[in-house]
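Undergrad: sequence and predicted structure, then a few things I'm wondering about:
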Amino acid sequence: MLKELSIKNFAIIEELTVEFLNGLTVLTGETGAGKSIIIDAVQLLAGGRGSQEFIRHGAKKAELEGLFTLSYENHPAYEKCEDAGIEIEEGTLILRRDIYDSGKSICRVNGKLVPLSVLRDISSTLIDIHGQHESQELMDDKQHIHLLDQFAGEEIIPIKEQYEKQYEAYKTLKKELAAISVNEQQVAQKIDLYQFQIKEIDACKFQPNEEENLTEERRRLMNFNKIFECSNTAHEAILGESKGLDWIGQAMTQLEDVVLVDESFKEYSDAVSNAFYNLQEAAFGIKNILDDLEFDPERLNEVEHRLALIQSMKRKYGSTLKEILVYRAKIGEELESLLNRDENIQKNEQQLIELRSELLKTASKLTAIRKKVGERLSNAIMQQLCELYMEKAKFSVHFELLSEEQFDHNGIDKIVFYIATNVGEPPKPLTKIASGGELSRVMLALKTIFSTTNGITSIIFDEVDTGVSGRVAQAIAEKIAAISIHSQVLCISHLPQVAAMADHHYHIQKQEDTNRTFTSLTEIFGDERIDEISRIMSGTEVTELTFKHAKELIEIAEDRKKALQV
């Protein structure tokens, strides 16, 4: 859940830090006090589109930071963070985003710099924001199939995994078949090209590490005189008459005589002896190389010509000899496939038919499970809608079979949630609902069902109760409270019924100081809370009767919350 939110230099908020707890937290205040600014800040923290327009006037950057705690070990945020190389200690995640006046945005998760896409991916498992005119995945037709599968739970997982494996194999084979099923002219051109390239590469008879060996040989040939003169001088200095080895030999003999009478010299005597024999062996080795040294101008020309050939081939087929040989192997396989094209096409077509048959069988099983689960979901949602005084509404899960060209990893089903909110009206896609009040209730029904399964840490409702009143307002308040049993809920509301259901109530207000405007957020209790709900109910003037009514509303709400816990 969201434990703490810090905002600095964001819109009219200079600096604000607020702690949140479990249950239902309601934020109320006058229109324009800055309630939506809080939601804007959370949306940006969750990876929403940023702009320097959000930065408070006169500041260089806006700073947003949220502290989240993960309630269970297999929370999806763990996998997301592991993929991004982010460590999570003691189930704690800190999301931070700085927006600069240059338009640049810097994101961090647990102190590690991450791209905006990674911040958005991780936050999608933590925060779910619902506004009056949007409800993200619930209002996106493409997401309905995922929501249905989520509702199905373990029942659908094995068959879906089987389908996904078969689909990948089918897609791969279909792609391979398409690659070889090109027109005859293209095939002939490819065969001619590959045969020419293979012949040209094979004629070179390249050897592994040949370029490195030739480069080293060329270096030796080009420096022949230096190699000969220096090595000959070194040999003479070691083995020449009255040169290095003679003097070291004398030292060795003298030290051996000393050791016979004084053992303390033995270590140094052995060192000189080893040096003598090592130098003697080195001199013999140098002599052997000198005897074999012979300058061959023709060989230098051969090496130069061979290296030039390698460079020419590298420009055509790869940056290294290894890449050239890998390319040779690749086009060799492709040439073999093209030469046996008809046989391969026939073989792959038969295999594709078999794979398609197996895929459709598995897809049909997937569809059957989804239709059964779809009925259960429809019944569950209609029950929720009845409790929200939409007892005439009809909800259904609409299935449409995709064509073979439209198959994807989800199966052969196109699934859209349909609803008819009034008697006599035909069902329409959920996304086509026009009434704000109806949309709010449908969304709350769905959220009530999915709040126990979607694993979201914090759910935020931004004035989703707009356009409703009376008993519907009370029903919405109770639904929001019911959702808060399973997930932390933050709610901005203008309804006294919702505010009365709050476990934690914050009041947002604007203040002016030294010709600047500030937004403050204060948790209210007792009479202050009753005063605020009275204000929501009656406007600016709070009477004794309004105060009494607000107090009674809170008492009723407490009883309703206890009933929800049962």
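TA: Perfect, I can see it now.
Undergrad: from here on, contacts and neighbour counts on C-alpha atoms
TA: Noted.
Undergrad: quick one: contacts of stretch 342-351?
TA: 173, 177, 180, 181, 337 (C-alpha atoms under 8 Å, 6 or more residues apart in numbering).
Undergrad: my guess is the first one meets residue 355, correct?
TA: Going back to what we said before, that points to residue 173. No. Proximity of residue 173 to residue 355 does not meet the contact threshold set by C-alpha atoms under 8 Å, at 9.0 Å.
Undergrad: ranges for the helices of the stretch 301-450 of the chain?
TA: 321-339, 341-387, 436-450 (DSSP state H, counting those that start in this stretch).
Undergrad: any idea which helix or strand comes after the shortest one?
TA: As assigned by DSSP states H and E, the chain's next helix or strand after helix 436-450 is strand 458-462.
Undergrad: chain center to that following strand: distance?
TA: 23 Å (C-alpha atoms, centre = their mean, to the nearest Å).
Undergrad: report all helices and strands that it contacts.
TA: strand 127-131, strand 488-492 (3 or more C-alpha pairs under 8 Å, 6 or more residues apart in numbering; DSSP states H and E).
Undergrad: let's have those strands in a markdown table, adding mean neighbour count and distance to residue 423.
TA: Output for those, formatted as a markdown table (neighbours: other C-alpha atoms under 10 Å; distance: least, C-alpha to C-alpha, whole Å):
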| stretch | mean neighbour count | distance to residue 423 |
| --- | --- | --- |
| strand 127-131 | 21 | 27 |
| strand 488-492 | 26 | 32 |
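Undergrad: pasting the second one now:
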Amino acid sequence: MLVELSIRNFAIIDHVTVPFEEGLTVLTGETGAGKSIIIDAIGLLIGGRGSVEFVRHGSKRAEIEGLFSLENHDEIEPLLTDIGIGLSDDSMVVIRREISKQGKSICRVNGKLVTLASLRQVGQLLVDIHGQHEHQQLLQVDRHLFLLDRFAGEHLNSAKEEYSTLYSRLLKTKKQYRQLSENEQQTAQRLDLIRYQLNEIESARLRPDEDEELTAEKQKLSNSEQLYQRVHDSHQALYGENQGLEWIMVAVNQMEEATELDPALKEVKETITNCYYLLEESSFTLRDYVENIEFNPERLNDIESRLSEILSLRRKYGENVNAVLEHASKIEEEVETLENKDEHLQKWASDLEAIEKDLAVEARHLTELRRKQAKKLTQDIQRELKALYMEKTRFEVAFHDHESPSFTKDGTDDVEFMVATNQGEPLKPLVKVASGGEISRIILALKTILASHEGVTSLIFDEVDTGVSGRVAQAIAQKIHHISTGSQVLCITHLPQVAAMADSHLFIAKGERDGRVTTEVTPLSEKEKVEEIGRMISGVEMTELTRKHAEELIEQADEMKVAR
């Protein structure tokens, strides 16, 4: 959910910080006070298109920052990880966007600079904005299949996984077939190239880890004189006449006599004795090491020459010998494939035919499951429309059949939401529904059913209640509040019925600061909420009857919340 929003130098807003709560938050105020500007700021924050027109006159840049809580939101964490952003222990994300007066846009997530595309990916999982004329996902036909699948949920998971596995095989096999089907000249050129590479690598007769072994040996040979001197001197310090071991033996002998006088010294005597034998063994090891140190300039030259040859191969084929050998293994397979091109083409053509047959079976199975879920979705939407006094409106998930359906990552289905708002009328695409009031209710019905399946933490309704009144307004108010029980909902409204259902109420008004108009946001108390709803009912003049009506609306709303 959106916890807090800070806006600075944006349109007519000088500086405002808006706290948000769980549940339903309504934003009300006179037309032109800046309600939609706040929604525009949120839209920009989650990746909307920026413009220098958003920068307040006389300011260098517009700044928007939002704090989001991501508890119980599993989808966004992998996305944040992919773009190199870790999630804090308190599951909070801070998104910041700046737009300069030159039009330059800077985006940050948890302080890390990100591209606008990455910001948009994150933002789509955080906030879903639905305006009076632009309903985003629900009016985008290419999103309808996605929404149907989200609604179906686990009923499709197994079938989609099986289809996806086959589809990946199809793409891989098609790519192999296409690459091998290239013209003869390209094939011959490729074959010459990789044969040369393979011959060059095989001629070098590389061994796994050879470069590391040679580097270690080179290090030893390059420092053989220093090694000899250091190890020889160390051995002499231990085993020469009047050197370390001889004096330690004196100490051992003395301690043996001391132990006879005082048995309490036995443990110390044993420690000194053990140290003597350990040091003696180490001195023998040093002696053998000195005797085997190799002074071999010719071997050193050979190693350097070999490492130079290996370095040349590494520059072309891999970061180390093992990577070069792995490259050789791959091109050896490719050589075999190109040399036996016709056989492989025949095999892959056969594979393609078999995969497409299996894929068609899986696609049909997926379609059958989707059609069942589409019927259930239709029934659920019809029920919601009836509750919104649109019982004569028909909703249907249409499956457009094609003579030769093509395979996509989601199957072969072409799905579109269709609506008929009046009895006797044919079904039309949802995007072509004309009436503002009707489409608002249809969108609300869809959101009521789909909100819990879209995985978005915050929903914003920007005057979707336009064009309705009376009992329809009350039904819309109840639906919006119902959606807010599963998602945070922010709603700009002119309907007192919707405002009465709010869990928190923000009043947007124009003010004046330093001789300039600015937008101010004020959280309303219960008493102030009554006054504002009364204003929404009666207009400018507030009467005692209007106040009483506002109080009754709020009481009815509270009763509805408890009943639900």
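TA: Noted; the coordinates are in hand. Here the structure is a predicted model, which means the values were calculated and not measured.
Undergrad: overall similarity of the pair, as a TM-score.
TA: Once superposed, chain against chain, the TM-score is 0.80 (TM-score structural alignment, normalised by the length of the second structure); 547 aligned residues with a C-alpha RMSD of 4.2 Å.
Undergrad: if we can go back for a sec, in TSV, list the helices and strands packed on strand 458-462 of the first structure along with distance to residue 96 of the first structure.
TA: Formatted as TSV, these follow (distance: least, C-alpha to C-alpha, whole Å):
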stretch	distance to residue 96 of the first structure
strand 127-131	14
strand 488-492	19
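Undergrad: between those strands, which one is closest to residue 80 of the first structure.
TA: Nearest of those to residue 80 of the first structure, taken as C-alpha to C-alpha: strand 127-131 at 14.1 Å.
Undergrad: with the second structure overlaid, how far apart is the closest one on average?
TA: Once fitted to the second structure, strand 127-131 of the first structure is off its aligned match by 2.0 Å on average (mean C-alpha distance after the TM-score superposition for the first structure).
Undergrad: which strands or helices does that strand pack on?
TA: strand 458-462.
Undergrad: just want the angle from the strand it packs on to strand 127-131.
TA: 10 degrees (axes from the mean of the first three to the mean of the last three C-alpha atoms, to 10 degrees).
Undergrad: buried residues in the helix or strand following strand 458-462 of the first structure?
TA: Downstream of strand 458-462 of the first structure, the first helix or strand assigned by DSSP H and E is helix 470-486. For helix 470-486 of the first structure, the neighbour count (16 or more other C-alpha atoms under 10 Å) marks 472-486 as buried.
Undergrad: just stretch 317-326 of the second structure next, same as before
TA: Those would be 317, 320, 321, 322, 324, 325, for stretch 317-326 of the second structure by 16+ other C-alpha under 10 Å.
Undergrad: shouldn't the fifth one be in contact with residue 317?
TA: Yes. Residue 324 of the second structure is in contact with residue 317 according to C-alpha under 8 Å; the separation is 5.2 Å.
Undergrad: so for these two, which residues contact both of them?
TA: Counting by C-alpha under 8 Å, 6+ apart, nothing touches both residue 324 of the second structure and residue 317.
Undergrad: centre of the chain versus stretch 397-414 of the first structure, how much separation?
TA: Centre to centre, stretch against its chain (C-alpha atoms, centre = their mean), the figure for stretch 397-414 of the first structure is 26 Å.
Undergrad: ditto for stretch 38-53 of the second structure
TA: On C-alpha atoms, centre = their mean, the centre of stretch 38-53 of the second structure falls 21 Å from that of its chain.
Undergrad: contacts for that stretch?
TA: So stretch 38-53 of the second structure is contacted by 7, 10-11, 64-66, 95-97, 99-103, 105, 116-117, 119-124, 126-127, 129, 460, 462 (C-alpha under 8 Å, 6+ apart).
Undergrad: one step back: out of the helices of the stretch 301-450 of the first structure, which is the most enclosed?
TA: helix 436-450 (a mean of 21; mean count of other C-alpha atoms under 10 Å).
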